[in-house]
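S.K.: Dropping a prediction and its sequence here:
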Amino acid sequence: MDATHSFRINIAIDGPAGAGKSTVARKVASALRYIYIDTGAMYRAVTLKALESGISTDDDSRVGQLADELDIVLLPGSESQQVIVNGENVTSRLRTLDINRNVSYIARLSRVRKRMADLQRRMALEKGVVMDGRDIGTHVLPDAELKVFLTASPRERAERRFKELEADANLTLDELEKEIAERDRLDQEREIAPLRQAEDARLLDSTGKTVDEVTEEIVQWGLAAARTLLAEEK
């Protein structure tokens, strides 16, 4: 491994639902030998537990208390990151239609966002992480050495999510596209850390591009950022 690879930076990848952030971020982390942190999965874990507990998705106090009590651990897996909540692997239950429809409401709650952001910042202290979400570059890691805003057309994002749902495929593609548009609106209009492109983020539209093509572009940006910082350190 050369000096550029050993000089570790933090990479923030933001973007709307279905843009491919998690898949790309995981592959970028693997290529650079960094740690991947799926922040969306953390919010999904809180959403899962709130729904299971019968707590209203707009009850900031009760959901916030729940989030404070959850022990969320992210572990690497062969296919995807494994999410452990209070010792239980909940990974397979985080991509259902019910979670998709409620996670934006949970993510708008101030106590939940504060708790998750605190956990995420601790994970990034040692550098060498790739973190994806909706407010990483603007709020969680504003000092990240590389920020990317990854997007795609609403239709393409809907098609990607449609393939994920499998058991819930009774939802039509057009209906899913409308739900994604509504989630975009909720994420962009929330008061706490709304979805937006950081001023110093690089815009990357993945429409019509393969995962490998997008991954390689971000990897090269990451290596270039590391080289620049390494040169400045000398």
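M.R.: That came through, no problem.
S.K.: CA only for contacts and neighbour counts going forward, please
M.R.: Will do.
S.K.: correct me, but A201 touches F149?
M.R.: Yes: when contacts are counted by Cα atoms under 8 Å, A201 is listed as touching F149 (6.1 Å).
S.K.: what about the longest helix in the protein?
M.R.: helix 211-233 (DSSP state H).
S.K.: And that helix, how far out from the chain middle?
M.R.: 19 Å (Cα atoms, centre = their mean, to the nearest Å).
S.K.: Pull out the buried positions in it.
M.R.: Judged by neighbour count (16 or more other Cα atoms under 10 Å), helix 211-233 contains these buried residues: V214, T215, I218, V219, W221, G222, L223, A225, A226, R227, L229.
S.K.: which residues touch the nearest residue to L223 once chain neighbours are set aside?
M.R.: Using Cα to Cα, 6 or more residues apart in numbering and skipping residues adjacent in sequence, the residue nearest L223 is T4, 6.6 Å away. Counting by Cα atoms under 8 Å, 6 or more residues apart in numbering, T4 makes contact with L223, A226, R227, L230.
S.K.: let's bring in a second model and compare:
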Amino acid sequence: MIVAIDGPAGVGKSTVARLLAGRLKYLYLDTGALYRAVAWTVLQRGVDMADQKAVAALLPLTSLKMEFENETVVVRVNDKDVTGELRSPAVSASASVVSAIPAVRAWLLPVQRSIGERGSVVAEGRDIGTKVFPSAPVKFFLEADPTVRAERRHRELVAAGHAREIEQTSTEMAGRDSRDRSRAVAPLVPAEDAHHIDTSRLSAAEVVDLMMGIIAAKL
């Protein structure tokens, strides 16, 4: 059983996916963390991410693993735990850029699908229902008001110790939305059979309750 959750930043995908995976006792696959790990690698190596050939050349030299330890997701790059470094503003912005590179998406696709083969999975990202797991029996597309999304993302950054003006967060999010929706390969679009949920006025628990009702009909 694979549950696919897609949507832009700030709609609550990660929180909801973790809660849902816990309720179902499924693995939680955060595909965004994989793209962030590639972005982290590019930044660490000092490679110009606008140089697609240079970024692609890094991939064969990179070992990327996603491990599940006591219900916690750990991402390792060349055996280094980089989990705590993946949600900085710099990595977030860079992830949006590298995710538009066809070679990166092609390289990560089998990595994501291999995790889906480990057992039942709740997978969240931006092309789960359209590209990674197009045959998933249950798909969701989360949406929210742009102002609400910016506020959520801003609180997350501040809590993680990244000082930010909310206007800057809003501008960065709008830029990422534009890149994600307009990229040539696997753009951010809802799957035709996805269930749409507006999370603007819902708590994470309320969203999960809605999802559980839909999933129950498939089990």
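M.R.: Sure, I can see it. In this text, all values refer to a predicted model and were calculated from it rather than measured experimentally.
S.K.: Just the TM-score for the two chains, thanks.
M.R.: Once superposed, the chains reach a TM-score of 0.94 (TM-score structural alignment, normalised by the length of the second structure), with 217 aligned residues with a Cα RMSD of 1.5 Å.
S.K.: What span of the first structure is stretch 3-20 of the second structure aligned with?
M.R.: Under TM-score structural alignment, the match for stretch 3-20 of the second structure in the first structure covers residues 11-28.
S.K.: thinking again about what came up before, and which of the buried residues of helix 211-233 of the first structure is nearest to D135 of the first structure?
M.R.: The shortest approach to D135 of the first structure among those belongs to I218, at 18.0 Å (Cα to Cα).
S.K.: which residue lines up with the closest one in the second structure?
M.R.: Per TM-score structural alignment, I218 of the first structure is aligned with M211.
S.K.: repeat for E145 of the first structure
M.R.: So E145 of the first structure corresponds to P137, using TM-score structural alignment.
S.K.: Tally up the residues packed near the closest residue to R157 of the first structure other than its chain neighbours, please.
M.R.: In space, and not counting its chain neighbours, R157 of the first structure is closest to G18: 4.5 Å by Cα to Cα, 6+ apart. Other residues near G18 of the first structure come to 22 when the count uses other Cα atoms under 10 Å.
S.K.: residues contacting G18 of the first structure?
M.R.: A152, R157, A158, R160, R161.
S.K.: please redo it, this time with the cut-off set to 10 Å
M.R.: By Cα atoms under 10 Å, 6 or more residues apart in numbering, the contact list for G18 of the first structure reads 150-162, 164, 180.
S.K.: What subset of those residues is buried?
M.R.: L150, T151, A152, P154, R155, E156, R157, A158, R160, R161, F162, I180.
S.K.: In helices, which of the residues you listed fall?
M.R.: Using DSSP H, the members of these that fall in helices are P154, R155, E156, R157, A158, R160, R161, F162, I180.
S.K.: Greatest separation within these: which pair is it?
M.R.: P154 and F162 (12.1 Å).
S.K.: Overlap in contacts, these two.
M.R.: G18, L176, E177.
S.K.: thought the second one was touching A17?
M.R.: No: with contacts counted by Cα atoms under 10 Å, L176 of the first structure stays clear of A17, the gap being 11.3 Å.
S.K.: Mutual contacts of these two, please.
M.R.: P154, R157, A158, R161.
S.K.: Redo those residues as TSV? Include distance to D132 of the first structure.
M.R.: Listed next are the shared contacts of L176 and A17 of the first structure as TSV, based on distance: Cα to Cα, whole Å:
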residue	distance to D132 of the first structure
P154	19
R157	16
A158	19
R161	17
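S.K.: Looking at these, which is nearest T96 of the first structure?
M.R.: Using Cα to Cα, these come closest to T96 of the first structure at R161, 10.3 Å.
S.K.: That closest one -> the second structure?
M.R.: Using TM-score structural alignment, the equivalent of R161 of the first structure in the second structure is R153.
S.K.: what sits against that match?
M.R.: A9, G10, V11, G12, T147, A159, I166, T169, S170, M173.
S.K.: looking at those residues, which has the most residues close by?
M.R.: V11 (26 neighbours).
S.K.: And stretch 62-77 of the first structure, what's buried?
M.R.: By neighbour count on 16+ other Cα under 10 Å, the buried set for stretch 62-77 of the first structure is R62, V63, G64, L66, A67, L70, I72, L74.
S.K.: Where strands are concerned, which of the residues you listed count?
M.R.: I72, L74 (DSSP state E).
S.K.: Am I right that Q188 of the first structure is in contact with P16?
M.R.: Yes: Q188 of the first structure is within contact range of P16, at 9.1 Å (criterion: Cα under 10 Å).
S.K.: Now for these two: what residues contact both?
M.R.: Common neighbours of Q188 of the first structure and P16 (Cα under 10 Å, 6+ apart) are R134, L195, R196.
S.K.: I99 of the first structure: how many residues sit nearby?
M.R.: 19.
S.K.: What helix or strand is the aligned residue in the second structure for it located in?
M.R.: Counting by TM-score structural alignment, I99 of the first structure lines up with V91 in the second structure. Secondary structure from DSSP states H and E places V91 of the second structure in helix 89-98.
S.K.: Tell me what angle the following helix or strand past that helix forms with helix 89-98.
M.R.: Using DSSP H and E, the helix or strand that follows helix 89-98 of the second structure towards the C-terminus is helix 102-116. Taking axes from the mean of the first three to the mean of the last three Cα atoms, to 10 degrees, helix 102-116 of the second structure and helix 89-98 form an angle of 100 degrees between their directions.
S.K.: mind checking how far helix 102-116 of the second structure is from the chain centre?
M.R.: Worked out by Cα atoms, centre = their mean, helix 102-116 of the second structure lies 13 Å from the chain centre.
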